[in-house]
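>>> I need the structure of the sequence given here:
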Amino acid sequence: MRFDTLNYIRFWGVRGSYPAPFGSHMRVGGNTSCVELRVDNHVLICDGGSGIIPLGHALMTQPEIKEVTIILTHYHWDHISGLPFFIPAFVPGWKVNIYGPGDSKRIIEQRISGQMIDPYFPIEVETWLADIQYLTARNSQLEYGPFKMETFNVHHPGSTFGYRIQVHDKIIVYASDNELSFIDKSIADRKSELEPQELKLIEAMRLEEREKALESVYNAHVFIHDAQYTPEDYAKKRGWGHSCYIDTAHFAIDAHVKQLYLFHVDPNYNDAKIEDLHRATIKLLHERQADTECHIAREGLIIDIDKL
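Next comes the predicted model:
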């Protein structure tokens, strides 16, 4: 199979929080968030975690493509820590477009360059020799080549985006960090303080919020979503901005997603544990008689977009 001509999605980094280069983790992978979409020789890169480093090396081995667009969900370190080592950014003749949360190109540039200044890093972005362009969206929409992207806000500390990406007739939704039960937690924490009428109003707001969130994902061919925690770990880390894999599965079913990929998995979970969570998710899908398929987002996994 020639991947220089195939339209595909490839996972280069699938871990959350920090890289986990351990022998017990290599079936799933140890790099942090980075997903490549290649269609019609246009490369769209979702997040710049440590997975973007091997992607950069791979891009340097081919002659056809000299431009990429990187879309960032947010600026937490596990999502941008690979950018200082992304080789195409240092090579004249390349063009690297970068987009992420921020009201202006200048703000996006400041957030990227902040990790590459003394005393945190010895080389600043001024050493990038590629043509670096910081992008802005219009009405939360962005286009690059065949990709039409729409941002939506998710529940994670700080300003964080999810992306609904349309390419040809396919829909791919990427939401790496998102706490689906965030509002449920907020209601539970204040339930004893609220009058019945207030609870009724808040419940209506919760349902409205969920419907709006489902719209961003509805009928996606591929849904790449935060599935960081087990129920036990999520109970300890409510409010941290990540989802229990069970919440992710139910949400995918309700959104009529065709293929769910469990992503941004906890770096403390070894391969066997993640594979157990995958089997439990498949069981849940079967119990709900859902058509949704579930997969582990494994580093190196390639999805043929044309066959979705």
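>>> contacts, neighbours, all on C-alpha from now
Fine.
>>> got a list of what Ile98 touches?
By Cα atoms under 8 Å, 6 or more residues apart in numbering, Ile98 lies in contact with 69-72, 132-135.
>>> do Ile305 as well
Shown in contact with Ile305 (Cα under 8 Å, 6+ apart): 7-9, 170.
>>> re the thing from before, now for the contacts of Ile98: which two are most distant?
Leu72 and Ile132 (14.9 Å; Cα to Cα).
>>> of those two, who's got more company?
Set Leu72 next to Ile132 and count neighbours by other Cα atoms under 10 Å: Leu72 wins out with 26 against 18.
>>> against Gly49, how distant is the more buried one?
The spacing between Leu72 and Gly49, counted by Cα to Cα, to the nearest Å, is 10 Å.
>>> same check, this time on Ile9
The gap separating Ile9 from Gly49 is 16 Å, by Cα to Cα.
>>> so the two - more neighbours on which side?
Gly49 (30 against 22).
>>> quick check: chain neighbours aside, which residue is closest to that one?
His79 (4.1 Å; Cα to Cα, 6 or more residues apart in numbering).
>>> which residues sit against the host helix or strand of that neighbour?
Per DSSP states H and E, His79 falls inside helix 77-80. With Cα under 8 Å, 6+ apart as the contact definition, helix 77-80 has outside contacts at 16-19, 32-34, 47-50, 72-73, 112.
>>> ok, back up a step: are any of the contacts of Ile305 buried, and which?
7-9 (16 or more other Cα atoms under 10 Å).
>>> which one of those is nearest to Ala175?
Nearest to Ala175 among the buried ones among the contacts of Ile305, counting by Cα to Cα, is Ile9 at 14.7 Å.
>>> pretty sure the closest one contacts His42?
No. Ile9 sits out of contact with His42 when judged by Cα atoms under 8 Å, with a separation of 11.9 Å.
>>> helices of this protein, residue ranges please.
Remark: helices assigned in the chain by DSSP state H are 52-59, 77-80, 105-113, 182-190, 196-217, 231-236, 245-254, 271-287.
>>> I have a second one here; can you model it like the first so I can compare?
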Amino acid sequence: MSGGLRLLPLGTRGFIPTRGGQTMSFLVEREGAFLLLDAGSGVARLAEPGPAGRLAGAERLDVVLTHYHLDHVIGLSYLPGVARHLKVTIHAPAPPLTEAGPEAIERLISPPLFPHRIAEWPMPTEVVAYRSGPLEIGPFALEVRAQRHPGGSVGLRVGDSMAYVTDTVADPATVAFVKDVDLLLHEVWLGDGEGASSAAASGHSAAADVAEIAARARVRRVALVHHHPGRDAAALEALRASIERRAGLPARVLEEGVPLDVG
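As a prediction, this is how the structure comes out:
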């Protein structure tokens, strides 16, 4: 990796795990340290041989949440099963970045929704609120940005290697935040035929707007994430090709479980 990152997509879909795809979670590795961006149902893939092997020699896992919608946090309840040998720190956004704070995790990971509170987990686990950036987590330096989404969400930038922008309307202010990164992970919930009214109502982004952001920010490449569970492989390929053509730079649909070297 020579100073860069290794990205392992665990879940790339939005809302519902379907068609063999899980909801949002990405394992990022640098210098033997591991960062988990969001904890959707994709966390279940940490039990698979490949990801489990990557974490076998690790001592800790830092989880950074962007917000508290279930497709981004349900996998927290899987951690006692897939990360019980690790020291876990959950970095949870708080106002003014999001409307809710870590109390949302306490509500989810407690009876009657879950039998064991975090304090009762088999591994040492800490929940730490973050209200602004930058975040210094081991070898990772993260910039954060509040985004427009119901309840709020947070955009993340990991140095010049990558930016993670999901659950937000396509915002022109994102251009400066992600400028010149090697890889932009940007949500593409809405397709070419769905306009601004749909984006505003849902708090999500349309393909044409994502292409414009990527082009203006001069990112090296863009990956489609948080795409609609109703889209099959052919529909995703059409969306990818449309963004690549509009942006004039490489676009890809990430394959879950397949690592990618970044930056």
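>>> of the contacts of Ile98 of the first structure, grab the buried ones for PyMOL.
Buried residues among the contacts of Ile98 of the first structure (16+ other Cα under 10 Å), as a PyMOL selection:
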select buried, resi 69+70+71+72+132+134+135
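>>> tell me which of the contacts of Ile98 of the first structure persist in the second structure.
Counting by both residues aligned by TM-score structural alignment, their matches' Cα atoms under 8 Å, the contacts of Ile98 of the first structure that remain in contact in the second structure are 69-72, 132-135.
>>> would you list these in TSV and tack on distance to Leu207 of the first structure?
Formatted as TSV, those follow (distance: Cα to Cα, whole Å):
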residue	distance to Leu207 of the first structure
Thr69	35
Ile70	33
Ile71	29
Leu72	28
Ile132	42
Gln133	39
Tyr134	36
Leu135	34
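>>> closest to His155 of the first structure out of those residues?
Of all those, Leu72 has the smallest distance to His155 of the first structure: 15.2 Å, by Cα to Cα.
>>> need the contact list for whatever residue of the second structure lines up with the closest one.
Using TM-score structural alignment, the partner of Leu72 of the first structure in the second structure is Leu65. Going by Cα under 8 Å, 6+ apart, Leu65 of the second structure touches 37-39, 72-73, 90-93.
>>> excluding its backbone neighbours, what's nearest Ser216 of the first structure?
Residue nearest to Ser216 of the first structure in three dimensions, not counting chain neighbours: Arg164, with 6.6 Å by Cα to Cα, 6+ apart.
>>> which residues does the aligned partner of that neighbour in the second structure contact?
The alignment partner of Arg164 of the first structure in the second structure, by TM-score structural alignment, is Arg157. Shown in contact with Arg157 of the second structure (Cα under 8 Å, 6+ apart): 142-144, 163-164, 177-178.
>>> repeat that for 7 Å
Contact partners of Arg157 of the second structure, counting by Cα atoms under 7 Å, 6 or more residues apart in numbering, are 142-144, 163-164, 178.
>>> list just the nearest of those to Trp189 of the second structure.
For the contacts of Arg157 of the second structure, the nearest to Trp189 of the second structure is Tyr164 (14.5 Å; Cα to Cα).
>>> what's the distance between that closest one and Leu7 of the second structure?
12 Å.
>>> for Arg216 of the second structure, same thing?
Computed as Cα to Cα, the Arg216 of the second structure to Leu7 of the second structure distance reads 24 Å.
>>> and Gln259 of the first structure, how many neighbours?
Neighbours of Gln259 of the first structure (other Cα under 10 Å): 21.
>>> with Ser197 of the second structure instead?
Neighbourhood size, Ser197 of the second structure [other Cα under 10 Å]: 9.
>>> which one in the second structure is aligned with Leu262 of the first structure?
Using TM-score structural alignment as the criterion, Leu262 of the first structure maps onto Leu224 of the second structure.
>>> hmm, its match is touching Leu185, no?
Yes. Applying Cα atoms under 7 Å, one finds Leu224 of the second structure in contact with Leu185, separated by 6.2 Å.
>>> could you check how far Gly40 of the second structure is from Ile213 of the second structure?
Distance from Gly40 of the second structure to Ile213 of the second structure, by Cα to Cα: 25 Å.
>>> list the contacts for the spatially most central residue of the first structure?
Most central in the first structure under Cα atoms, centre = their mean is Ser176, positioned 2.9 Å from the mean C-alpha point. By Cα under 7 Å, 6+ apart, the residues touching Ser176 of the first structure are 224-226, 263-264.
>>> can you tell me how far it is from Ser216 of the first structure?
Counting by Cα to Cα, the gap from Ser176 of the first structure to Ser216 of the first structure is 14 Å.
>>> before we move on, the earlier item: need the counterpart of the residue nearest to the centre of the first structure in the second structure.
So Ser176 of the first structure corresponds to Thr166, using TM-score structural alignment.
>>> please apply the same query to Phe251 of the first structure.
By TM-score structural alignment, Phe251 of the first structure lines up with Ile213.
>>> number of residues surrounding the residue lying closest to its match once chain neighbours are set aside?
Once flanking residues are discounted, Ile213 of the second structure sits nearest to Val175: 5.6 Å by Cα to Cα, 6+ apart. For Val175 of the second structure, the count of nearby residues is 19 (other Cα under 10 Å).
>>> Val175 of the second structure reaches Arg216, doesn't it?
Yes. The pair Val175 of the second structure / Arg216 is scored as a contact, 6.4 Å apart, by Cα under 7 Å.
>>> so how far is stretch 23-32 of the second structure from its chain's centroid?
Stretch 23-32 of the second structure sits 9 Å away from the centroid of its parent chain (Cα atoms, centre = their mean, to the nearest Å).
>>> report the aligned residue range of the first structure for that stretch.
Under TM-score structural alignment, stretch 23-32 of the second structure corresponds to residues 32-41 of the first structure.
>>> contacts for that stretch?
7-16, 18-19, 43-52, 65, 78-79, 264.
>>> narrow those residues to those that are buried.
By neighbour count, with 16+ other Cα under 10 Å, those hold 7-16, 18-19, 43-52, 78-79, 264 as buried.
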